[in-house]
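K.L.:
How does the following fold in three dimensions:
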Amino acid sequence: MFSTWKSWTVQSLAVPWKPNSHASQQSTSTQNNLQESLTPEELSAVEIFKQARLSVVHIIALESARDLLKKEWEGIFGLPGEEQNPRGAGTGFVWDNQHVVTNHHVMAGSKEAKVRFFDSTEELEAKLVGTDPDHDIALLRLVQLPKNDLVPLTRGISEHLLVGQRVYAIGNPFGLEYTLTTGVISGLGREIASRVGRPMFNIIQTDAAINPGNSGGPLLDSRGKLIGVNCAIASPSGAFAGIGFAIPVDTVKKVVEQIMQFGRAIRPSLGIFFAPEQLGRRLGLEKGLLILYLRPNGPAEKAGLLATKREKGSGRLILGDIVTSIDKRPVNRAVDIYRVLETLNVGDEVVLEVIRDGQRIDKKLTLEEMVEDNNKQNSSDWFRRRQLTCRL
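P.N.:
A predicted model of the protein is given here:
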């Protein structure tokens, strides 16, 4: 239902894992001689890479493969019954003195990873702390620390970015470790769909070359500060076509802080299941979103909103409330509500304007955390609702 956000294919950037070796480095004397002939802009790029490469890592996501023979003997001799095999690879970067950030889709299906730093063959063990699929962010904790101290990237502020700024991307495209590409910010405030179909807002667009394997790598400004996390490309072929996307660092900060505190991302919810937009139009709604279901004892139900139902006996369909605005911002598509909720937190109050029996009324409600229904009773009905409705 969100296909209107884009007219291109948005390609995630994780790649299948394959072993790789570092290219030999030039001698210090040779580098010094070369630097004398470089322009100030080139020297700046060289220095940014030299500093940032210490913070960028190659991530190898692992998946469990249980060996049946080991499983048989495990209970007798205490042998391990799990093996960790490489599943895919991507890029990440040091966040603090123990954590590494990457994309959710790099770690999807994995709870452990091997992390390798620049100019090192040592693969360090890391465990997944938590992910936010909606913002394509994952946080790893290093179980093993490298011999040298960790060097977190200095964080910038993505709110102050301007189109035309010089940017630098570091990653492992196609397994070619620690590749630097340069470009500019081509656009700001883009909207793309996450892996789970939820819109991601305020995305940075860049023409710095980004390819599969760059997933989770940093996008840096001309001072070497982190301004985004590379996550996807727009491409008709699956290869780089001049349009790359990065999650803004302001969003990353918020998500990482939540994962550190709660082990998960905290999303505010109205407790409403909306009818798909096309269904509302078929029912004759010119604007607004129709409420199909309400989460039991959720914010919307507590506020007295009404869901669609069938009249007992006759089976006649009685339409529920139609939400036409949230905090005075018009609502015609699900993305309109997503955009407002993106700026709010659990506990904030919002005012929904709804149409009920032809009358406009305002309903104030307090946002609560989005929760999953673990009640297995009527599970088939629950999954039907999830597939047919937009959950907010």
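K.L.:
rest of the way, CA atoms for contacts and neighbours
P.N.:
Noted.
K.L.:
Contacts for the helix or strand where residue 139 lies, please.
P.N.:
Residue 139 belongs to strand 137-142 when assigned by DSSP states H and E. Here strand 137-142 makes contact (C-alpha atoms under 8 Å, 6 or more residues apart in numbering) with 98-104, 107, 124-132, 252, 255-256, 259.
K.L.:
now stretch 217-225
P.N.:
Against stretch 217-225 from outside (C-alpha under 8 Å, 6+ apart): 44-45, 48, 51-52, 56, 90-93, 102, 153-156, 165-171, 226-231, 246.
K.L.:
Only whichever of the residues you listed are buried, select them in ChimeraX.
P.N.:
Buried residues among these (16 or more other C-alpha atoms under 10 Å), as a ChimeraX selection:
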select :45,48,52,56,90,91,92,93,102,153,154,155,156,166,167,168,169,170,171,226,227,228,229,230,231,246
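K.L.:
One more, please, to line up against the first structure:
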Amino acid sequence: MPRALPKAFAVTVLLAFASPLTAAQATPAPPTPTLPAAEQATVNVIEQALGSVLYIDAFSPGETQGTFSSPLFADPGAQGDEASGSGFFVNAQGYALTNYHVVEGATRLTVTLRGNKQTFTARTVGTAPDFDLALIQVEGVPDTLIRPLALGNSDTLRIGQTTIALGAPFGLQFSATTGIVSATERTIPTGVRGIAQSAIQTDAAINPGNSGGPLLDSAGRVVGINTTIFSPAGAATGVGQSAGVGFAIPINVAAGLLPRLQSGQTILGPVLGVSLAPFDLTDLTEQARQQYKLPRTGALISQITPSGPAAQAGVKGGTTRVPTPVGTVFLGGDVITAINGQTIGSAADLREYLLTRQAGEKVTLTLDRAGQTQTLQVTLAPGTVPGGNR
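P.N.:
Just a heads-up that it's a prediction; the model follows:
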């Protein structure tokens, strides 16, 4: 039988083996570094808001691009009939806002949420192609995962305010960038018809895949919807990248359309039924204006849509076919100088004004017809999506 060790020796051996582990356990963990208050506030806003952001995969039946598709707006990693973008929840029923060009032409949408491996399906509820906006509803998502973001007031933004852009640049899901409001008085071509509209300019990095994601203020309220970037390099290569000049649709525009989107409408600006000259009258020489009896400003009508609102009201199109550096134009038609008493200085003015009206509404056109003033009333017709309305 082995001889028993002295009790004191046994305790000493036990302590010898135990002491390193005990010492390790007793060592306190390094303290979490304390962030400056402003930085901690930004971290908190981003951490909370990312739970409301959607990563959207849009699948189309073929490889043809939609009327608004562009490498500026799609995930460059997407192949053929798949593109991606971002969105965010706006209410507890699973409705989410995104860009129209993210879901345009898609027959199937899937959504991924941060920290959740499950993929959810979504359906397009309503669209506003002229405003590049769409409302989708995520289906089958648990109520606990629906975290609507509060909407701010884009009309009160000031240059220099902090901005936070959330989304999936280049498919890198749930990314965040920060910057400031760079300008509040910008207009950019927006929607399927490229109508100039107000936009928020920010230097928070926005890249392909950020489209449809929220632009937040420092309190975590949505002030805009990331939509496009200005990228000289992209113009040359076909793949736009952030150059510190990004644009977002003001959230007040989306909020005003939200009830109509939720009711399932396709919202398009109404039309007069005319084709306008692709240049401003200010671009013409004095000789050309005198030859064709044109005023110095206004929206020059090139052609009239047969049986359209303008044709029915007696508006005249051009009759003299003239080739120009920007395409063939028919001169000799009416020039719209005002609508409902509001001065129209250019084609852009007319398009922007029509976005504020609705189909079926009657408007009064003031026309310059070969130097003579005419006044006609026209009933606006519904607009249509180029290439067909989904």
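K.L.:
Residue 43 of structure 1 falls within a strand, correct?
P.N.:
No. Assigned with DSSP: H, G, I helix; E, B strand; the rest coil, residue 43 of structure 1 falls outside any strand and is helix.
K.L.:
Quick check: the gap between the aligned partner of it in structure 2 and residue 375 of structure 2.
P.N.:
Counting by TM-score structural alignment, residue 43 of structure 1 corresponds to residue 40 in structure 2. Per C-alpha to C-alpha, to the nearest Å, residue 40 of structure 2 is found 61 Å from residue 375 of structure 2.
K.L.:
Just list the residues touching the residue mapped onto residue 275 of structure 2 from structure 1, thanks.
P.N.:
Superposed on structure 1 with TM-score structural alignment, residue 275 of structure 2 falls opposite residue 273. By C-alpha under 8 Å, 6+ apart, the contact list for residue 273 of structure 1 reads 291, 292, 293, 294, 295, 385, 389, 390, 391, 392.
K.L.:
Could you find the closest non-adjacent residue to residue 273 of structure 1?
P.N.:
residue 391 (4.5 Å; C-alpha to C-alpha, 6 or more residues apart in numbering).
K.L.:
In this structure that neighbour contacts residue 274, no?
P.N.:
Yes. The criterion here is C-alpha atoms under 8 Å, and residue 391 of structure 1 meets it with residue 274 at 6.4 Å.
K.L.:
In terms of neighbours, single out the busier of these two.
P.N.:
Between residue 391 of structure 1 and residue 274, residue 274 has the larger neighbour count (other C-alpha atoms under 10 Å), namely 26 against 19.
K.L.:
What is the burial count for residue 333 of structure 1?
P.N.:
For residue 333 of structure 1, the neighbour count with other C-alpha under 10 Å is 18.
K.L.:
Identify the residue of structure 2 aligned to it.
P.N.:
Residue 333 of structure 1 maps onto residue 346 in structure 2, by TM-score structural alignment.
K.L.:
again, but for residue 123 of structure 1
P.N.:
Match for residue 123 of structure 1 (TM-score structural alignment): residue 119.
K.L.:
Also residue 358 of structure 1?
P.N.:
Residue 358 of structure 1 maps onto residue 371 in structure 2, by TM-score structural alignment.
K.L.:
Taking their axis directions, the biggest strand by length in structure 2 and strand 133-138 sit at what angle?
P.N.:
Counting by DSSP state E, the longest strand found in structure 2 is strand 175-190. Angle of strand 175-190 of structure 2 versus strand 133-138, following axes from the mean of the first three to the mean of the last three C-alpha atoms, to 10 degrees, is 140 degrees.
K.L.:
Now do the buried residues in strand 175-190 of structure 2.
P.N.:
176, 178, 179, 180, 181, 182, 183, 184, 188, 189, 190.
K.L.:
dump the residue contacts of the second one.
P.N.:
Residues in contact with residue 178 of structure 2, defined by C-alpha under 8 Å, 6+ apart, are 162, 163, 164, 165, 203, 204, 205.
K.L.:
quick check: the strand or helix carrying the fourth one aligns to which part of structure 1?
P.N.:
Taking DSSP H and E as the definition, residue 165 of structure 2 sits inside strand 162-167. Structural correspondence for strand 162-167 of structure 2: residues 166-171 of structure 1, per TM-score structural alignment.
K.L.:
compared with structure 2, how much does the matching stretch deviate?
P.N.:
Its aligned residues in structure 2 lie a mean 1.0 Å from stretch 166-171 of structure 1 after superposition (mean C-alpha distance after the TM-score superposition for structure 1).
K.L.:
what about that stretch, distance to the chain center?
P.N.:
What separates the centre of stretch 166-171 of structure 1 from the centre of its chain is 19 Å, taken as C-alpha atoms, centre = their mean, to the nearest Å.
K.L.:
and the angle for the strand or helix carrying residue 46 of structure 2 with strand 162-167?
P.N.:
Element membership for residue 46 of structure 2 (DSSP H and E) is helix 37-49. Angle, helix 37-49 of structure 2 to strand 162-167, by the same axes, to 10 degrees: 30 degrees.
K.L.:
mean per-residue distance, helix 37-49 of structure 2 to structure 1?
P.N.:
Mean deviation for helix 37-49 of structure 2: 1.4 Å (mean C-alpha distance after the TM-score superposition for structure 1).
K.L.:
what residues does that helix touch?
P.N.:
With C-alpha under 8 Å, 6+ apart as the test, helix 37-49 of structure 2 has contacts from 149, 164, 176, 218, 219, 220.
K.L.:
what ranges do the helices span in the stretch 51-200 of structure 1?
P.N.:
Using DSSP state H, counting those that start in this stretch, the helices found in the stretch 51-200 of structure 1 span residues 68-77, 104-107.
K.L.:
which one of those helices is the most hemmed in?
P.N.:
helix 104-107 (a mean of 27; mean count of other C-alpha atoms under 10 Å).
K.L.:
give me the stretch of structure 2 that that one matches.
P.N.:
The aligned range for helix 104-107 of structure 1 is 100-103, by TM-score structural alignment.
K.L.:
Give me the mean deviation of that stretch from structure 1.
P.N.:
Superposed on structure 1, stretch 100-103 of structure 2 shows a mean distance of 1.9 Å to its aligned residues (mean C-alpha distance after the TM-score superposition for structure 1).
K.L.:
Distance from the chain centre to that stretch, please.
P.N.:
Worked out by C-alpha atoms, centre = their mean, stretch 100-103 of structure 2 lies 9 Å from the chain centre.
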